[in-house]
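A.B. asks: the sequence and its predicted three-dimensional model are supplied below.
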Amino acid sequence: MTKFWKRSRVTKALTDGGRAGSFEEAEARLNKVRVDVVLGDDQLTTAAGQAAALTAVATARKCFGRVTLVMAGDAPLITILPIGETVKAAARRLGARVDTHASKLATHTIRIGNTPAGARWNVRCWWDRWLAGTRAFDGDRIGDSRLSVSGVFAGAVAVRQVFACVLAGRDIHVRDATVSLWTPWQLASMDEIGPERFDVPDKLWLLGLGHLGQAFVWTLCFLRGEGERLVVLQDNQKISEENEATSLLVLPGDEELGEKKVRLADVWLKRAGWETSLIERRHAGDVALGVDDPPILLSGLDRLTPRLVLAKHGFPLMIDAGIGHGPGDFEGIQMRTIVNGEPPVGLWSEPAKAEETEEGTKGLLDRPAYVELEQHVGECGKVSFAQASVAVPFVGAATGAVVIGQAIRLATLEPAPVFLQMELGAPDMATLGGLTEAPHANLGSFSMRL
C-alpha cells in the first residue's frame, strides 16, 4: 500500500499518541535507534540467556529496523528452532548483525550476563528462575538461568525500555522491574523464586495466530519438551506485509507473505518436537470437542465478540489474552481464565458501540499525520491506517511469557488468575481479579525439572 504500511502498527504508537506529526517522522525516530544486545559468556549457554538474547534481537529489529548481537563466541541452541542450530545463526536469521565488539554507533545497549556497562544508555536483563525483569545497575547478580520463559520476558521488557525513550523523545532513566512469572499478581520476593519442578501441558489448542498467538508459539518453542505433545492450531488468515513488524515468527524478507499463519506456526512447533493439527477456518463455537482434544485453549484474538463465544464453548480451561487498545494503552496486558465454559459475570466489559468506534476513527483522520498520509495513500488508505490497531512486538512477547507461565501453573494443579491486568511500564504492579479453583485432576502434562 505504501512504504509506511509495513511498520504502521508500531509507528501508530507515536502518530496516534500525538508524539509524531507524520508517519515519516515516526519512521525516522525509530530508525535513529541502534540497539546492541550484548550477551556475556556466562549466559551464552543458558536457557534464559539464549531466550532473552533472541527475544531482544527479534523485537528490537522489528521495532527499530536494525540490531547487533555482540558476543565473543557462539554456542548450540538448547532448544531446536527453525532458524539455525547456533545462537549466532539464529540471530542472523532474525535479522541481526553479529559482532564480537560493541558498535560505536549504538544508541542503546541491552546487557545479558557479565558484560561491561559502557558509557552509553544501557539496561540489564535479570532473572532468578521464575523471577524476571530488568536492572539499571550491576548490583543484583543473575540467579538460576535454567528457565527460558524468564528470559523471554526479560528480553521483551528490556526492549520496552528502549522504546519508552523513543516515545519520550529523549533517553529516560532505566527502571528496575521484577515480576514473578509464577505469581505475577504478587510483589516479587527474592526469597520466593518459584518451583524447580513443575508440569507443562502436553495438549494445547491455540486460537488466533497473529501478534499474540505467535508469541505463545515462540515461548513454547523455547521450552525443552519430551514425550508426545500435541497442539491444535486454528486461524483462517494469511500473513500480510504489516505482520512482519508485529509477529515474532515472521522473519525478514518476503518469503512468508501470503502463507497461512497456521502453517508458519506449524513449522516452528514441529521443529521443537510438537505434533500439530491444523484448522484453517474461524471458530464460531461450532467445533465439537472430542475426548482426545486438548483441554486447554489459549486465545489470542483481537475482537471481543468471538472471544465471548469461545469462553462459553465448554473448554475445560481457557486462557484468553488481550492487549490494550489505542496509543495510550498499547502496553496493557489482560489475561482471563475461564473454567468449563462458565465465565464469571462482568469478566469482560460490553463491546464498544459501532458509533463510538467510528467516532474514534474520525478523530484520528483529522490529525496532521493522517492529513499528510492522505497525499500518499488516498482517502481509503488513510481510513485503513486509522482503523488498524497499535501492536508492538515486545508487548506480544511479554504476554506470551505470562500466559505460558500460567498454563504451566494450571498443569501443575495450581490456581490461575480469573483476571490479571499488567502494564509493561510498571509490570511489578499487576492487578488481580481473583483466582480460579485449582484443577482437581491432571488434564495431560509432562513433568519438567530444571
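C.D. replies: Nice, thanks for sending it over. Residues are numbered from 1 along each chain as shown.
A.B. asks: please count neighbours and contacts with C-alpha atoms only from this point.
C.D. replies: Noted.
A.B. asks: could I get the full set of strands for the stretch 251-400 of the chain?
C.D. replies: For the stretch 251-400 of the chain, the strands defined by DSSP state E, counting those that start in this stretch occupy 275-279, 296-299, 317-323, 332-339.
A.B. asks: contact partners of the third one?
C.D. replies: Looking back up the chat, that one is strand 317-323. By CA atoms under 8 Å, 6 or more residues apart in numbering, the residues outside strand 317-323 that reach it are 212, 295-302, 307, 311, 329-341, 399, 403, 407.
A.B. asks: hmm, 6 Å instead?
C.D. replies: Here strand 317-323 makes contact (CA atoms under 6 Å, 6 or more residues apart in numbering) with 296-300, 332-339.
A.B. asks: picking up where we left off before, tabulate the strands of the stretch 251-400 of the chain (TSV), appending distance to E226 and mean neighbour count.
C.D. replies: Below are the strands of the stretch 251-400 of the chain laid out as TSV (distance: least, CA to CA, whole Å; neighbours: other CA atoms under 10 Å):
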stretch	distance to E226	mean neighbour count
strand 275-279	12	16
strand 296-299	18	24
strand 317-323	22	24
strand 332-339	26	22
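A.B. asks: here's the one I want to compare it with:
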Amino acid sequence: MIDIGPETLDRTIKQLVDSGEASIEEAYAIFAGYKLIIDVDPSHLERVDVQIALITLVNLASRIFHGGVYVDGLEARPLHLPLPLGATIANAVIACGGKMDGVPEDAPRITVGSTCEYRGRFHIRTLFDGWRAGIVPADYADPLSDVIRPPAMPLAPVLAASLAIAEAFEYVRTGTSTAGHFPSGMSLWSPHELNWLTVPDNAPNLAVLPEKLWLIGLGHVGQAYLWCLGLLPYEPSAALQLVLQDTDTVGPSTPSTSMLSAASMVGHRKTREMSAWAERRGFRTSIIERLFDDGFSITHTDPSVALCGLDNLPGRRALDKVGFGLVIETGLGSRYDDFRSLRLHTLPCRRTGDDIWTDMLPEKTEEVPSEYERLRHSGVLDQCGMTTLAGKAVGAAFVGCTAATLAVSELLRFLHGGQLHETIDLDLRGLDHRRVATNPSFLSTFNPGFVYAKQPDH
C-alpha cells in the first residue's frame, strides 16, 4: 500500500507523475523494476579513490534503482574511508543499500576500474585523476586508464559516481541508444575546460582544508555537502568545525533525495541527525534551529564561510548581509523537465543577493497534473493536499551530489590559490553545454581559516 501525501511521495518517482506518464501506483511499479550492477576490479580495491567511487555509487543508486543495487567482484577488504559506515567495504555497501548476492545478468552496469569488455546494452566506467572526473563506455581506450596514478582528489570520484548514476538513470528512463556511449566529464579545478579527458588541468595536490564552515539547509544539497566534506582527509587533531542550521524534520520522502537520511530518522530534526553523523565522522558541531534571515550577525568567532542549500528567496537574499566573507550557494531545478539542472553562485560578486534573487512576480498557475485531480476526486487527497503535493519539487540525489562537488571544490580551489567562479550553470543531460563565469571580486586579503590535510601514506 503506497502512502500518498505531500510529505510521503518519493521525489524522484514524482517525475513520472508530474509529466503525465504514469499514475502514482504505476510509477512506483516502474521504479521497482530498475536494477543496477556495480562491478569493481579487485586489484583496485585498496585505493581510497576507488572506494569513494564505489560507496558513492551505491549510496546514490539505492535511492533510485528500487529493484536492487548489486555489487559484483567485491572481496573482503578494510574500508579506508573516514565515513562512519563500518570496518569493511562490504559493511559500507550494505549500510548504503547495496547487495552482493543474486547479481542479475541483464541490468545496466557501471564499472570502477580499468578498461574492460563491454557487457550488456548499457555499460560505462567511472574515471578520476587529480581533480578530473567523468564517465566513458566500458571499453573506451582513454588516456587515464591502465596507468598507476596517485589517488585522485576525494571529490573527483564523487563527481564521477554522480555522473554515472545520472547516465544510468537516463538510460532506464528513456532507453535512448546514445546513453553511455560517449565520454562525459569535467575538471573540478578548471570547470570551464571542455577537453577534460585529454588536457591535464595542472591542479595541485590537496594540501589544506577548511577549518570552519556554516551549513545553511540540511536537505537534498546540504546532506550532499556533508558527504563530500566527510570524505576530505582531515587529521584527527584538526577536526572540521561546523555550524548546522535548519528548521525541518526528516520526512518520509527525504531519503529519496538526501544522501544521509534513512527511514529510521523520519520525524527527527535534521540538525540533530546530521550533527550526530558529523560527530561520528570526527567533526565538531553546533546547531541552530531557526530560519536563516538578515537578522543574523556573524561574529569573529563564527565560521566566515557558508555553504548554502536553501530553497527560499528571502533566505538567499540575506546571504551577503550577515557578515560572511564568502558564500557558496547552489540551487537545483524542481520540475519534471528541469530537475537535472543546477546553478552555483559565489558571494560577494558583481551583483548583490537582492539583485540575483529578485522578488519574482507570481507565475501563472500551471494546470494541476491529472493524477492529482484523480486523487482528489477519489477522496485520497483534499483540495489543499492536492495543491501542496503538486507543488512539491521533483529531485534526484545525484543532482544534489553533483552540486555539492562543485560547491566544496570552489572553496578548496580558493584555499589553494585558484579562481573562484561567480556562477556555474549546467544540466546533467548536456554537461558540455555548461556556462561558467569567473568571480572578479578581490578576495586576496580574506583568510577563511584552514588546517593542513592529511597526506596519503607512500
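C.D. replies: Cool, got the structure. Keep in mind it's a predicted model, so treat the numbers as computed, not measured.
A.B. asks: if we can go back for a sec, how about TSV for the strands of the stretch 251-400 of structure 1, with distance to G444 of structure 1 added?
C.D. replies: As requested, the strands of the stretch 251-400 of structure 1 are exported to TSV (distance: least, CA to CA, whole Å):
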stretch	distance to G444 of structure 1
strand 275-279	15
strand 296-299	10
strand 317-323	12
strand 332-339	16
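A.B. asks: hmm, back to that, of the contacts of strand 317-323 of structure 1, closest to R34 of structure 1?
C.D. replies: G332 (25.5 Å; CA to CA).
A.B. asks: so what corresponds to that closest one in structure 2?
C.D. replies: The alignment partner of G332 of structure 1 in structure 2, by TM-score structural alignment, is S341.
A.B. asks: so which elements touch whatever helix or strand V50 of structure 2 lives in?
C.D. replies: Per DSSP states H and E: V50 of structure 2 is located in helix 48-61. Contacts defined by 3 or more CA pairs under 6 Å, 6 or more residues apart in numbering; DSSP states H and E place helix 48-61 of structure 2 against helix 155-174.
A.B. asks: how about the helices in the stretch 201-350 of structure 1?
C.D. replies: 211-222, 261-271, 304-311 (DSSP state H, counting those that start in this stretch).
A.B. asks: dump those into CSV; add mean neighbour count and distance to E350 of structure 1 as well.
C.D. replies: Shown next, in CSV, are these (neighbours: other CA atoms under 10 Å; distance: least, CA to CA, whole Å):
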stretch, mean neighbour count, distance to E350 of structure 1
helix 211-222, 26, 22
helix 261-271, 21, 29
helix 304-311, 17, 9
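A.B. asks: dump these to TSV, plus distance to A102 of structure 1.
C.D. replies: Formatted as TSV, the helices of the stretch 201-350 of structure 1 follow (distance: least, CA to CA, whole Å):
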stretch	distance to A102 of structure 1
helix 211-222	26
helix 261-271	31
helix 304-311	45
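A.B. asks: name the nearest residue to H220 of structure 2, sequence neighbours excluded.
C.D. replies: Distance criterion CA to CA, 6 or more residues apart in numbering; nearest residue to H220 of structure 2, sequence neighbours excluded, is S258 at 4.4 Å.
A.B. asks: give me every residue that touches the match of G332 of structure 1.
C.D. replies: By CA under 6 Å, 6+ apart, the contact set of S341 of structure 2 is L332, G333, L426, D427.
A.B. asks: surely the residue nearest to H220 of structure 2 and V221 touch.
C.D. replies: No. Contact criterion CA atoms under 6 Å: S258 of structure 2 and V221 do not qualify, at 7.3 Å.
A.B. asks: next one: P200 of structure 2 from D3 of structure 2, what distance?
C.D. replies: 50 Å (CA to CA, to the nearest Å).
A.B. asks: what of K392 of structure 2?
C.D. replies: 16 Å.
A.B. asks: neighbour-wise, which of these two wins?
C.D. replies: Neighbour tally, K392 of structure 2 and D3, criterion other CA atoms under 10 Å: the higher count belongs to K392, 15 against 10.
A.B. asks: near the equivalent of V17 of structure 2 over in structure 1, how many other residues are there?
C.D. replies: By TM-score structural alignment, V17 of structure 2 lines up with T15 in structure 1. If you count neighbours by other CA under 10 Å, T15 of structure 1 ends up with 24.
A.B. asks: give me every residue that touches T15 of structure 1.
C.D. replies: No contacts exist for T15 of structure 1 under CA under 6 Å, 6+ apart.
A.B. asks: for structure 1, list the residue farthest from the centre, please.
C.D. replies: Largest separation from the mean C-alpha position in structure 1: Q375, at 33.8 Å (CA atoms, centre = their mean).
A.B. asks: any idea how far that residue is from L14 of structure 1?
C.D. replies: For Q375 of structure 1 relative to L14 of structure 1 (CA to CA), the value is 19 Å.
A.B. asks: contact partners of the helix or strand just after the helix holding V50 of structure 2?
C.D. replies: Per DSSP H and E, the first helix or strand lying C-terminal to helix 48-61 of structure 2 is strand 68-72. Applying CA under 6 Å, 6+ apart, the external contacts of strand 68-72 of structure 2 come out as K35, L36, I37, I38, D39, S62, G98, K99, M100, V103.
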